[in-house]
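>>> requesting a structural model of the entry that follows:
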Amino acid sequence: MLKNLFLYGFTLGFLQLLIACGPAPVDETATTTDKQQPVAATSNDQTAEAKEPDILIVAFGDSLYAGYGLDQKEGFAPELQAALTATGKDVRVHNAGVSGDTTAAGLRRLDFVIDSLPKKPDLVILGLGGNDMLRGLKPADTRANLEAMVKKLDERDIPVMLTGMLAPPNLGAAFSDEFNVIYPALARKYGVALYPFFMDGVVGHPDLFLPDGIHPTAEGIDIIVGKIAPQVVETLGE
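So this is what the prediction gives:
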């Protein structure tokens, strides 16, 4: 997993502002027309609308989660949902990825996102920190924000799975040493699941990245999901 980290560091160092400044994708499901006519729902329609899947997962992260540069069905959340559904699980993966989000921004919106859901999530997959790293923010602040989010979710009795990031060598050994221990340390402290490196299997393969050299292609997302889905299944339990 780490053998291509040098290439990862070079790429991220050169293009570090792209992921931080990328626009958030448009939520097409929220778009309506001004002249749309109301349609009377039958009792069957109302039942279908009211029925939620047995399992609700929230993918809470940045542009890597949001599906930056991809079609609506090609991002991490919909692809993970498809993979989990294929295992026989009745599941919905709610896409709570926002391009450019830091851990501080995520902490500010976490309660709102959870409170807006139709029911308490069965799992929150938490994948923030990449933009903190690329902006050179203090690892201590990143850790404090992530810890605050994990604690909030723990207080709500919501299981958490962390997906980690790794700092590239060009940010310096001191920074990398302090940043890279954040995710495993929090996982140990709070007893939450950990997927150590979200970009595992993609880094070092330029053909799996969009032209910006930062965000995975649809094929890259498929590889990421293929690696992470079994651990999500394990975390959910039977």
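
>>> when you work out contacts or count neighbours from here on, use the C-alpha atoms and nothing else.
Fine.

>>> and the helix or strand where Glu147 lies, what's buried?
Element membership of Glu147, judged by DSSP states H and E, is helix 139-155. Going by neighbour count (16 or more other CA atoms under 10 Å), the buried part of helix 139-155 is Pro139, Thr142, Arg143, Asn145, Leu146, Glu147, Met149, Val150, Leu153.

>>> for Ser63, give its distance to Ile228.
17 Å (CA to CA, to the nearest Å).

>>> neighbour count: these two, which is higher?
Ser63 (28 against 18; other CA atoms under 10 Å).

>>> identify the residue nearest the more buried one in space, chain neighbours excluded?
Spatial nearest neighbour of Ser63, excluding adjacent residues (CA to CA, 6 or more residues apart in numbering): Ser99 at 3.9 Å.

>>> another for comparison:
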Amino acid sequence: MKTAFRSCLLGPVALGYGVIGRMRNLIAAALIVAGGAAAAEPVTVAALGDSLTQGYGLPQGDGFVPRLQAWLAANGADAEIVNAGVSGDTTAGGLARIDWTLTPEVDALIVTLGGNDLLRGIDPATSRANLEAILTKAAERDLPVLLIGMEAPGNYGPDYKVEFDAIYPDLAQRFGTLFAEGFFAPLMQDGADPAALTPFMQPDGIHPNAEGVAKIVEGLGPKVLDLIAQAQSS
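All right, here's what the predicted structure looks like:
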């Protein structure tokens, strides 16, 4: 009789513990799934630039950002590239909008600015100061950066060219960023003759055509993969 009575008392208690145990298991499983989903979120990369980044003169799918997005997907990278390119922007313009470009979702930054500084003959010291300020903003957020260089033409004189061309490798070394020698460098692999660029350029001679963008993406893509790897490890 005492045994039966004890069983009646313990039965509901044991049942309660069983329910609690199952609930704990369900909660643990949900946390694991949530953690896995968070880990699977793509890396968000902001591409800060001018018309070269924005995709001037091209159908939407042929621009630099969508082509890069497709290349990364084909090479197994889970990343979202945000097109922060504004046609006509100088380094000053990029600096003016860097704060709202670097939203909390951004994990890494590509900087391709300086081409319009060259077209306007802006003092290289000014361009350097603007790019330095942009990289400082990224460093304050501990964001990995890929800095893509620009090369000055010779029509401003040798002193201007030397001073401008030095900006990008100098800043990349100082801030410890990834560095690509030039946006158009992948088009020059078959020879240094500027005439070799003609088949890959739009009629304005400034912006790449769809074929040119495809070659540029193939050349810069591995650098972007390195950038994504840095973001994932940080």
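
>>> TM-score them against each other, please.
The TM-score (TM-score structural alignment, normalised by the length of the second structure) is 0.76; 186 aligned residues with a CA RMSD of 1.7 Å.

>>> what lines up with Lys73 of the first structure in the second structure?
Taking TM-score structural alignment, Lys73 of the first structure has Gly61 as its aligned residue in the second structure.

>>> surely Leu153 of the first structure meets Met161?
No. The pair Leu153 of the first structure / Met161 is not scored as a contact, 10.8 Å apart, by CA atoms under 8 Å.

>>> can you show me the strands along the second structure?
43-49, 79-85, 108-112, 145-148, 178-180 (DSSP state E).

>>> for Ile134 of the second structure, see how far away Lys161 of the second structure is.
Remark: distance between Lys161 of the second structure and Ile134 of the second structure (CA to CA) = 22 Å.

>>> state the distance from the aligned residue in the second structure for Ala187 of the first structure to Val111 of the second structure.
In the second structure, the residue equivalent to Ala187 of the first structure is Ala172, according to TM-score structural alignment. Per CA to CA, Ala172 of the second structure is found 11 Å from Val111 of the second structure.

>>> just to revisit the earlier point, and the nearest residue to the match of Ala187 of the first structure once chain neighbours are set aside, what does it touch?
The shortest distance from Ala172 of the second structure to any non-neighbouring residue, by CA to CA, 6+ apart, is to Phe179 (6.1 Å). Neighbouring residues of Phe179 of the second structure by CA atoms under 8 Å, 6 or more residues apart in numbering: Leu146, Leu147, Ile148, Gly149, Tyr168, Pro169, Ala172, Lys223.

>>> ok, now how distant is the alignment partner in the first structure of the second one from Val192 of the first structure?
Think Leu147 of the second structure. With TM-score structural alignment as the matching criterion, the partner of Leu147 of the second structure in the first structure is Leu162. Look at Leu162 of the first structure and Val192 of the first structure: by CA to CA, they are 7 Å apart.

>>> looking at those two, which is more packed in?
Using other CA under 10 Å as the criterion, Leu162 of the first structure and Val192 rank with Leu162 on top: 24 against 16.

>>> show me the contacts for the more buried one.
Listed by CA under 8 Å, 6+ apart, the contact partners of Leu162 of the first structure are Ile125, Leu126, Gly127, Tyr183, Ala187, Val192, Ala193, Leu194, Tyr195, Pro196.

>>> lining up the residues you listed with the second structure, which overlap?
Among the contacts of Leu162 of the first structure, the contacts conserved in the second structure (both residues aligned by TM-score structural alignment, their matches' CA atoms under 8 Å) are Ile125, Leu126, Gly127, Tyr183, Ala187, Val192, Ala193, Leu194, Tyr195.

>>> who touches the residue sitting nearest the centre point of the second structure in this structure?
Most central in the second structure under CA atoms, centre = their mean is Val45, positioned 3.2 Å from the mean C-alpha point. Contact analysis of Val45 of the second structure by CA under 8 Å, 6+ apart lists Ala79, Glu80, Ile81, Val82, Val106, Asp107, Ala108, Leu109, Ile110, Ile228.

>>> counterpart of it in the first structure?
Aligned partner of Val45 of the second structure by TM-score structural alignment: Ile57.

>>> how near is that match to Glu234 of the first structure?
For Ile57 of the first structure, the distance to Glu234 of the first structure - CA to CA - is 14 Å.

>>> cool, and Tyr68 of the first structure?
Taken as CA to CA, the span from Tyr68 of the first structure to Glu234 of the first structure is 27 Å.

>>> looking at those two now, which is surrounded by more residues?
Tyr68 (26 against 10).

>>> please consider this matter closed, and thank you.
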